[in-house]
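Trainee: here is the input, now give the coordinates:
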Amino acid sequence: MGRPLFRLSVWVALAALSLPIDDAQAQGRLSPNKKKEGESADYALRRAQAFHDLYAGSEEKSEVANAKRTFSARTIGQPAAIGRPLPIYYPSVNRDAKLNALTAGAPAVRFPGSTFRTMTPGAPPQPGIVWRNLGPTNTAGRVSSLAVDPHDPKTIYRGTAGGGLWRSRDGGVTWTPLTDSLGNLSIGAVALAPKSKPEDPQVIYMGTGEGVVAIDGIDGIGFLRSPDGGETWDLPVSVSATKFFAINVHPAKSMEVLVATSGGIQKSTDGGKTWATKLANVYGTDLARLPGAPQTVLATVWDVATANQTGRGFIYRSTDGGDSWTKVAGAGLGIFDAEAGRMALAVSISKPGVAYVLAASAQGDSKDCRQDPVDQTGVYRSEDGGQTWSFRSNPITGSCDADGHDSILGGQGWYATAITVSPTDPNVLVAGGLDVWRSADGGGSWTKQSRWHEEKTSPTYSHADIHAFAWAGNRLLIGDDGGVGTSSDVARSFSRLDKGITTKQYYSLGISPTDRDLLIGGAQDNGTDIRIGASAEFLEVIGGDGFAVAVNAKDPKVLYGSVYNSRIFRSTDGGKKFSEISPKYSRGERRPFITPLTMDPNNSSVLYTGSHLLWKTADGGTTWSKTSETDLADAFGGNGYLTKVAVASLNSQFLLASASNGTVKLSKDGGASWTLQTGLPGSYTTHVEFDPKSLDVFYATYTASSPGGLVYKTIDGGKSFTRVDRGLPRVPVHVLRVDPKDQRILYVGTDVGLYRSTDGGAQWDRYVKDLPAVSIWDIAILSDRSAMRLASHGRGFFEIKLP
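Mentor: The predicted structure is shown next:
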């Protein structure tokens, strides 16, 4: 199947975030030199949990703990402490406050869409004035939604997880960003309003906030409208929902819109200015109108919006355009599996009345297989417009053994579920989750058509994790974790449409003082990438989710990358070959999903990583040892894991370690002993940083769910801390760097862009405002201070010349 190297029990994987990892399972070796490696379903679920730790406040964490217990109580044979926690709404984030922060100082309600035309690789750098995008332009990041102009199938709109909305007018050969000037670049759904004449301006409806529950999906600022094809945008006055799964526009009434959101099914009759909730206390996951009968609408909903969530999915039907709804099918009703979960919808254009549903499992594992879960309960069909349904099939092959299962959704129907019907044949279906599958008999039988683990040049390769389908005439478009794929033969073969677009989601970057062109970074579900020369193209060198990276300061051919579970890889030939060099962790260690890795700024042979314990190598990774047996995540209830490690440039014996539960500790003897830092919030600490010119000055940063501030500073070696976040929007801060020339100048990367302080943190302002409001996860300043580079989670890498 191509996945065994990544297999880990979902239940054990979840437990690993708060319980020790079973080393016998978790230490299976992945093959880093095969670019085909990708992310399996179990790790996608671990990623969701890791980001829950990152973003959830104490109230939500209590709800998740209750959800775990409730879910486990009805999960046969699973330990009560490690059931699958289901997605929840995060009330600790004030949605309208976030909207106000992002639009503060706006001269008008209408914003220009794409004023930043310089945001493309190759733009000439101008010191302190213009950001230059460094790519990659040959690969892309996650796509959540697709839309095609019905009058011109070459005009395609791509909504991305963190890089905004893009448009192509030549069938996907070239792309233009439409939303770089907006305050949020997380797109959940996009739809086009009908036009009276093809030459009329195109009205675009867009829901910000990606419709996923993986939590690295950034919450949005509501529903936006463009009256002119994306040139300008009307901003909302309030946030109707923070996650959008689908938008459906009445074919004859361009102002009548239905949306499926984290706030339920909502309706607007004035183009999105005002909304009425028609189905509440659920997540709406899909919408479909019956062709020729636009007042008849089908909706799928997911019971994950309340503390008593079940994870079950249901189908509702409306005959009055969405004003009232009747539950017609779903979990435990009629022929539907009692544990049917999240659902995706599709209706036939060529035969009105025919509709299909692809259903995941509320349990997350319909086969009770810890080794290789199957999050799928089947495909269902209606021939009377959704009034009645019949079971068609549940395509699952293999067994719960060394070979594992093969199914449409794999173990992650909760994350990636999509289905569509051929526009010319009501019996030809295409479905996607982990791979693309095809049926020619109305869902009765299925054939797997794509293989995510194949080489990218193979005609059967399509990137894993499929979120959206759209038809451009008879050509199928596929939105997935790697961008957009396409098929001209109804899913028999595939190619990519990811050239010239920069939407990769990076967690980290590494640079070299001796090779200015070198750039390496770890990306979401797209491995670890290395820049090819001075170009905007990158080469993927390690698969799966790429996290922290490092570059030997004296020898740029020595590179380091990482994947989940604090697994470390090294190359000594400039990235041609990587070998795993991970420490030999003990079975009981709590290893993080987002791997920390820090190189000593004074000695490139010394690196740190860890679990709840700190591991050190003094020989570039050949051997590792623990600095001590001190639990670095034992405060605030314990059971945390390392998030970041900092080494002081003035004295390498000074170390800082931060943890997921808010623990921050300081060592002055290279990690042999540690002192807990008090006076800081007890919540996920995203970053710690030493001042390069004073051992007494250091910083800690936090997410928006912190009960206190976002940035804290000490000037007395940790005896006391001061909150220094005035001017920052109430969104997560992921990283902080101190200017090497002037320690009064600080930079922080947030979920909505880069901010700078010129007075040691007393006041913050957005830095060089032509940078899109994209999530920034890492910052690197070249040693000669000639330039600063950013790793963004949605728009690749950026560079600016420092004044």
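
Trainee: alpha carbons only for contacts and neighbour counts from here, please
Mentor: Noted.

Trainee: tally of neighbours for the residue lying closest to residue 289 once chain neighbours are set aside?
Mentor: Spatially, and ignoring its direct neighbours in sequence, residue 289 is nearest to residue 297 (4.4 Å; C-alpha to C-alpha, 6 or more residues apart in numbering). Neighbours of residue 297 under the rule other C-alpha atoms under 10 Å: 24.

Trainee: residue 59 now?
Mentor: Neighbours around residue 59, by other C-alpha under 10 Å: 12.

Trainee: now it: which helix or strand?
Mentor: Taking DSSP states H and E as the definition, one finds residue 59 inside helix 58-73.

Trainee: now residue 521
Mentor: Assigned by DSSP H and E, residue 521 falls in strand 520-522.

Trainee: pull the residues that contact that strand.
Mentor: 506-511, 528-531, 545-550, 561-562, 791 (C-alpha atoms under 8 Å, 6 or more residues apart in numbering).

Trainee: going along the chain, name the strands of the stretch 251-400 of the chain.
Mentor: 257-261, 264-268, 276-279, 283-290, 293-302, 313-318, 326-330, 340-347, 355-361, 378-382, 390-393, 396-398 (DSSP state E, counting those that start in this stretch).

Trainee: apart from its neighbours in sequence, what residue is nearest residue 799?
Mentor: Going by C-alpha to C-alpha, 6+ apart, residue 799 has residue 789 as its nearest residue, at 4.4 Å.

Trainee: next, the structure of the following sequence, for comparison with the previous one:
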Amino acid sequence: MNKCIIFLFVLIFPGALCAQNSEKQLIESHARRKALEEESILKNYAARNVGPVVQGGRIVDIAVNEGNPKEYYVAYASGGVFKTTNRGITFSPVFDGQDALGIGDMALAPSDNNILYVGTGENNSSRSSYAGSGIYKTTDGGKTWKHLGLSDTQHIGKVVVHPQNSDVVWVASVGALYTHNQDRGVYKSTDGGKTWSKTLYVNDSTGVIDLVINPANPEQLWASAWERTRKAWDFKGSGSGSGIYRSDDGGETWRKTMDGFPEGEMVGRIGLNVSVSSPNIIYAFLDNQATVKKEKKRKDEGKLELADFRGMKIQDLLNLNNEKLNKFLKKNRFPEKYNAELVKKEIRQGKYKPLAIAEYFGDANNALFNTSTVGAELYRSDDYGDTWKKMNSYDLEGVYFTYGYYFGEVRVAPDDPHQVYIFGVPLLKSNDGGVTYARLDTIGDVHVDHQALWINPKDSQHLLLGNDGGLYESYDEGANWRHINNMPVGQFYTVNVDMEYPYNVYGGLQDNGTLVGASNSVPNRTKHWEQLFGGDGMFVSPDPRDNNLVYTGFQFGNYYRVNRRENDFTKITPQHNIGEDVLRFNWRTPLLLSKHNPDIIYIAAQRLYRSLDKGDHWESISPDLTENKPQGNVPFSTISTVSESPIKFGLIYVGTDDGNIHVSKSSGGEWTKISDGLPKGKWVASVFASPHDEGEVYVTLNGYREDDFKTYIFMSTDYGKSWESLKSNLPEVVVNDLIQDPVNPDLLYLGTDHGTYVSFDKGSSWVILGQIPNVAAYDLVVHPRENELVVGTHGRSIYIVDVKPFQQVAGNVDVPVKVFSVDTYKYSEKWGKKQYPYLKSFEPQVSIQYYIGQIAQNVRVEIYNENSDLVRVIEDQGFVGFHSVMWDVKTSSYGKSKKRGEQKWNYATKGIYTIKVISGSESDEINLEIK
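Mentor: Here you go, the predicted structure:
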């Protein structure tokens, strides 16, 4: 192809070259991460999962072996795929080794239930819907996987397998979440995924969200196209590209079938389902984004309303009855300082006009109207999609609210074409084809926000339900449910710790509030975690002096001071003054307790606020630190991260979602912008002030909301005047958090969208923590007393890693051999004995950890008693990295027995033992006391 043709091709298809580069970058990044996993010195280093499991997590699909319903798979939005073979009593993750653990959809081959296709990249278009890496296939029930391509589809809406031929498969691609790309539409393969052809394409902002097949005629399929545009500041969930298509030749060609179905800019997400018993009947569940505005009816003509101040003259306000004005201010929750006298005084002084009162909570026009979207509507076709008819006889208010993009599923009972299930916030069932409905999720502790439903084709009363709270099962058509919540799949936004013994871990979760549990928790074995608060849980900070006092809350800055002992909740969110810009709070609004005095709290909007009295009173200590960009329907130009130096009070760093970073060395007295030397316009994911060097600060930038998957991490040693990249050997990966170890300044921890990394040389190189799955690590903290790293993942709950060995090696990774201290071990006369004949005997074990910094042929662990007699030898490998061998606490008299077979083994007695690790000609040793 000559240059002119290439230029013409790019001119006509401007996204094609970008898509090629993007897909190449994704493939190279995944390959680089896999190489880092294989060579990591932390490949086998222990990381313990502490749960929780009580809350469940967002399920996006359920695939059941219908010939053996006790075997099925559950797919999580950001946690991978789990499998059960015993009806959900236990589950095992089967997808963890793949390039992306965010799942869009999956499908078992009806002709061979060992074959499962998995499409990656959640299709719900949520804030935390991570991009996938294409489609995968297993032919042995999840034991091994093969990548089948479509890497740049990013978000897969549906996978359908031919009922008789498992090599024929169709994939619906939603495409990129935040940008336009051409890897959208319907793809078909006839060779088991070896090759693909795109058979349906609408445009570069319209993907295909759902795809269904006629069970009686596999040549006939229906697809629902969905045009949507998401930006960091705005979400448009509908467009004229949305619609329903039908194919009558196996998905080779498609035609639009919209007779009787809405068309135009307001058509949003569409869910499809076909009746198995009557395949001519198809249901389409629409998110109709058309707006409905109704003028508000006054409940009491004598009371003041916000709308009254729109157009009110100054003198009319001054003439208002004080008691009436005070009641209005209190009812609408204006800041406590405002009463009638103050408002009138400031009006006289010209500080603001009456309109400012109407606009205090936002657009004044909204005060005049009840504005809502039409939302959920169910349509039905009785002629294979040729014509459609709206079925719901009344408005389905409260099913979608304003976020129908998050749902969009409909199911039909296999034995009754008129029994229909639709789900959004609630789960509804209709027995008359969608004309009337009853709610099914009110009996029992059933979570809201429903995403997946399987109906047993041999018993339509048997249901499996997936939602934001996990997995539920019913055997009576949803009249009663049991919660199967035994998988550690929590989607954490934040984590924190207290100073109890053992210490507790706190965290805020997607749609599951804030929870607290012991750091020694074991999923499914120890007690459940305690819920502190509801909503989408965000930052949570216990008072280090008394963990009965906790600061926490939910999305968009709604924070409370919680007295757990007295079950008291006091809202502490700062408020702006009348006449000032409405406060803009980030979805994940920063809340921070000062390291210097926990009575001092920081909360950030577009300005930084500080309270000196536990949130009772607030003062703004900064101007607007953002770019103050025009607003869409999502709060933007907000402060996204705050860090206070633990070394110097008043040294504060602030980062914003629109790319600004500022520093104040004077408790907010003056601010200096320090982001000019960094990539512009990126979301500032984290700023971390060093606990070792006053001028040292770390920054991570995040391009996720532009579908930019590159790595942006930087360090400054001069308060942000100049910056140095720490990307080093990392793959291209979106970064969420970077912190420095509190003990060893050379030790850094990094949380990314694809795993957790450690640097032992201050960012010159990175190694991956192999025992934490390839999920987003959203927040990191090192416990200051126990020196354990707590990792909050967005999809696999919380992991804890003992980093005391890291602290001893960082900055000196070339040390030939280093053995780490072992806690005192308690002697027991029960060692090796059975309590009852049918029980296993109790066998003690001591874990001996050591590090090899220079490769050796082999390693020898020698154990000596107090008399310096060699009593045990353990052989191990000598590759570079961290090792752990188990000593069964048995000893023998080495060298005193003539024959190996005559060597006698006994349990070690009380005393002090020397553990010596020998690597080549080098060695290191420590003592262990058995009490």
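
Trainee: does the residue nearest to residue 799 of structure 1 sit in a helix, a strand or a coil?
Mentor: strand (DSSP: H, G, I helix; E, B strand; the rest coil).

Trainee: what's the match for residue 320 of structure 1 in structure 2?
Mentor: For residue 320 of structure 1, the aligned residue in structure 2 is residue 249 (criterion: TM-score structural alignment).

Trainee: thought its match was touching residue 219?
Mentor: Yes: counting by C-alpha atoms under 8 Å, residue 249 of structure 2 does reach residue 219; the two are 5.1 Å apart.

Trainee: more neighbours, the two?
Mentor: Using other C-alpha under 10 Å as the criterion, residue 249 of structure 2 and residue 219 rank with residue 219 on top: 15 against 12.

Trainee: so the more buried one touches residue 252, yeah?
Mentor: No: using C-alpha under 8 Å, residue 219 of structure 2 makes no contact with residue 252, being 9.3 Å away.

Trainee: distance of the aligned residue in structure 2 for residue 160 of structure 1 from residue 489 of structure 2?
Mentor: Using TM-score structural alignment, the equivalent of residue 160 of structure 1 in structure 2 is residue 76. Computed as C-alpha to C-alpha, to the nearest Å, the residue 76 of structure 2 to residue 489 of structure 2 distance reads 8 Å.

Trainee: please apply the same query to residue 403 of structure 2.
Mentor: Distance, residue 403 of structure 2 to residue 489 of structure 2, by C-alpha to C-alpha: 23 Å.

Trainee: just residue 236 of structure 2 next, same as before
Mentor: 29 Å.

Trainee: neighbour count winner among the two?
Mentor: Taking neighbours as other C-alpha under 10 Å, residue 236 of structure 2 and residue 489 compare with residue 489 leading, 29 against 17.

Trainee: the more buried one: what's it in contact with?
Mentor: Contacts of residue 489 of structure 2 were listed using C-alpha under 8 Å, 6+ apart, and they are 51, 52, 53, 56, 57, 76, 79, 795, 796, 797.

Trainee: next, the buried residues of the helix holding residue 59 of structure 1.
Mentor: For helix 58-73 of structure 1, the neighbour count (16 or more other C-alpha atoms under 10 Å) marks 58, 60, 61, 63, 64, 67, 68, 69, 70, 71, 72 as buried.

Trainee: related to what we said a few turns ago, now, of the contacts of residue 489 of structure 2, which are buried?
Mentor: Buried members of the contacts of residue 489 of structure 2, counted by 16+ other C-alpha under 10 Å: 51, 52, 53, 56, 57, 76, 79, 795, 796, 797.

Trainee: how about the last one, what's its partner in structure 1?
Mentor: Applying TM-score structural alignment, one finds that residue 797 of structure 2 aligns to residue 796 in structure 1.

Trainee: likewise for the second one?
Mentor: With TM-score structural alignment as the matching criterion, the partner of residue 52 of structure 2 in structure 1 is residue 136.

Trainee: what separation is there between that match and residue 500 of structure 1?
Mentor: 8 Å.

Trainee: does residue 131 of structure 2 touch residue 155 like I think?
Mentor: Yes: at 5.9 Å, residue 131 of structure 2 counts as touching residue 155 under the criterion of C-alpha under 8 Å.

Trainee: which position in structure 2 pairs with residue 580 of structure 1?
Mentor: Checking TM-score structural alignment: residue 580 of structure 1 goes with residue 571.

Trainee: what's the neighbour count on residue 643 of structure 1?
Mentor: Neighbours of residue 643 of structure 1 under the rule other C-alpha under 10 Å: 31.
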